[in-house]
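# what shape does this take:
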Amino acid sequence: MQLLEETPADWWEVEALYDLCFAPGREALSSYRLRDHVDPVAALCLLLRDQNGIAAAIRYWPVQVAGADLLLLGPIAVHPTHQGEGLGGWLIRESLARARDQGWARVLLVGDAPYYSRFGFARLDNVVMPPPTNPARVLGLELVPGAWDGVQGNVTPYAPMLEK
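Below you'll find the predicted structure:
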């Protein structure tokens, strides 16, 4: 199994994996509106490839809460023939370590707390994803101690400051 950064040539193969692993209409989810017209954080979009193709993939996107930059983790998927092998955990741990090394302070995701809590994610009561997101599934992780302190409000698309 090779751990690689996703390249533009991998895009459609990764999309096919997401189509295989998620329900039809996945792109109608509110988290996808936060990704519209925004490039993913390429250095954190990783995949695991074996002799048969992509076995697992993870992507990250920049978003903001009250002007604070953060990462939106997702989607992450593991091919059905590789589920239960720990590949998803491998991608999460590796990508979070890289995010920390690159200076990111906080990560957000929408997911199952019992699964993601083992990586340090916890419910964010004061961070609101666009509807119809279940608030109990809005989870965050501090890559820097105290990074979520005072960060509250609506999650909005990434809007970098324009240079003067």
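# can we go C-alpha only for contacts and neighbour counts from here?
Will do.
# show me where this structure has its helices.
11-21, 30-33, 87-101, 113-116 (DSSP state H).
# redo those helices as TSV? Include mean neighbour count and distance to Ala66.
Listed next are the helices of the chain as TSV, based on neighbours: other CA atoms under 10 Å; distance: least, CA to CA, whole Å:
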stretch	mean neighbour count	distance to Ala66
helix 11-21	15	30
helix 30-33	16	17
helix 87-101	17	21
helix 113-116	14	24
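# let's have those helices in CSV, adding distance to Ile76.
Compiled in CSV, these are given as follows (distance: least, CA to CA, whole Å):
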stretch, distance to Ile76
helix 11-21, 8
helix 30-33, 13
helix 87-101, 7
helix 113-116, 12
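# ok, which of those helices comes nearest Ile54?
helix 11-21 (7.2 Å; CA to CA).
# what comes into contact with that closest one?
Helix 11-21 has contacts (CA atoms under 8 Å, 6 or more residues apart in numbering) with 54, 56-57, 75-80.
# could you also give me the structure for this second sequence? I'd like to compare it with the first:
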Amino acid sequence: MTALPLVIRPEHPDDVQAIERLHARAFGPGRFARTAYRLREGAAALPELCFTALVGTYLVGSLRIGPAEAGGRPLLALGPITVDPSFANRGIGCALMQAGLDAARAGGHGLVVLVGDLPYYRRFGFSPVPMGRIVLPGPVDPARFLWLQLADGACEGMVGAVIAARVNPSPSAG
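So this is what the prediction gives:
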């Protein structure tokens, strides 16, 4: 963990502008064309699964998790996770991931997907989605499309196109 005086807390409504500035610094203007962003269009993240990282009063990281579904079955879409580039490699992303995944498990959710680097996300238990099981709404390197089963059996029978959900998924199923 980082030696910084780091505070991980739930995202507050007044964090939105700082988070948007953080996304712009970390990902640039091309972020809106990425498949992961396209998946989240029109769907709000779940407030109980969104966290921020602060050093003092400075927002240095953010994690959002939102509802999605595949084949009519609920799941969660993790992302974006963002850490201010000047605070990279200090354990902030790991702390945010742990907070988000712990909250998702505690909320009874079953499956979470993301687009990211397997060497990083493997430490949290993520693995590549098997080819042909579920697909995203745009191009993505199959080695970067990952999932994590939070509850036994959540991956079984999960097939179809992943779309953003407009309503909260049932925690027992998703």
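# with both chains overlaid, what TM-score comes out?
Overlay of the two chains. TM-score (TM-score structural alignment, normalised by the length of structure 1): 0.92; 161 aligned residues with a CA RMSD of 1.5 Å.
# and the furthest pair within the contacts of helix 11-21 of structure 1?
Longest span within the contacts of helix 11-21 of structure 1, CA to CA: Pro75 and Pro80, 15.2 Å.
# distance check, the counterpart of Leu4 of structure 1 in structure 2 against Ile81 of structure 2.
Here Leu4 of structure 1 is matched to Arg9 in structure 2, going by TM-score structural alignment. Distance, Arg9 of structure 2 to Ile81 of structure 2, by CA to CA, to the nearest Å: 14 Å.
# out of these two, which sits in the busier spot?
Ile81 (20 against 14; other CA atoms under 10 Å).
# the residue nearest the centre of structure 2 and Gly56 of structure 2: what is the separation?
Nearest to the mean C-alpha position of structure 2, counting by CA atoms, centre = their mean, stands Leu78 at 1.6 Å. Leu78 of structure 2 is 26 Å from Gly56 of structure 2, where distance means CA to CA.
# how about Pro128 of structure 2?
Taken as CA to CA, the span from Pro128 of structure 2 to Gly56 of structure 2 is 37 Å.
# out of the helices of structure 1, which comes closest to Ala147 of structure 1?
The nearest among the helices of structure 1, by CA to CA, is helix 87-101 at 11.7 Å.
# mean distance, the closest one to its aligned residues in structure 2?
Compared with structure 2 after fitting, helix 87-101 of structure 1 deviates on average by 0.7 Å (mean CA distance after the TM-score superposition for structure 1).
# just the strands from structure 2, written as ranges.
Under the criterion DSSP state E, strands of structure 2 are mapped to 6-10, 51-55, 58-70, 73-83, 111-115, 127-128, 134-135, 145-149, 160-164.
# can you add distance to Ile19 of structure 2 and give those back as a markdown table?
Formatted as a markdown table, these follow (distance: least, CA to CA, whole Å):
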| stretch | distance to Ile19 of structure 2 |
| --- | --- |
| strand 6-10 | 13 |
| strand 51-55 | 9 |
| strand 58-70 | 7 |
| strand 73-83 | 9 |
| strand 111-115 | 19 |
| strand 127-128 | 28 |
| strand 134-135 | 28 |
| strand 145-149 | 24 |
| strand 160-164 | 21 |
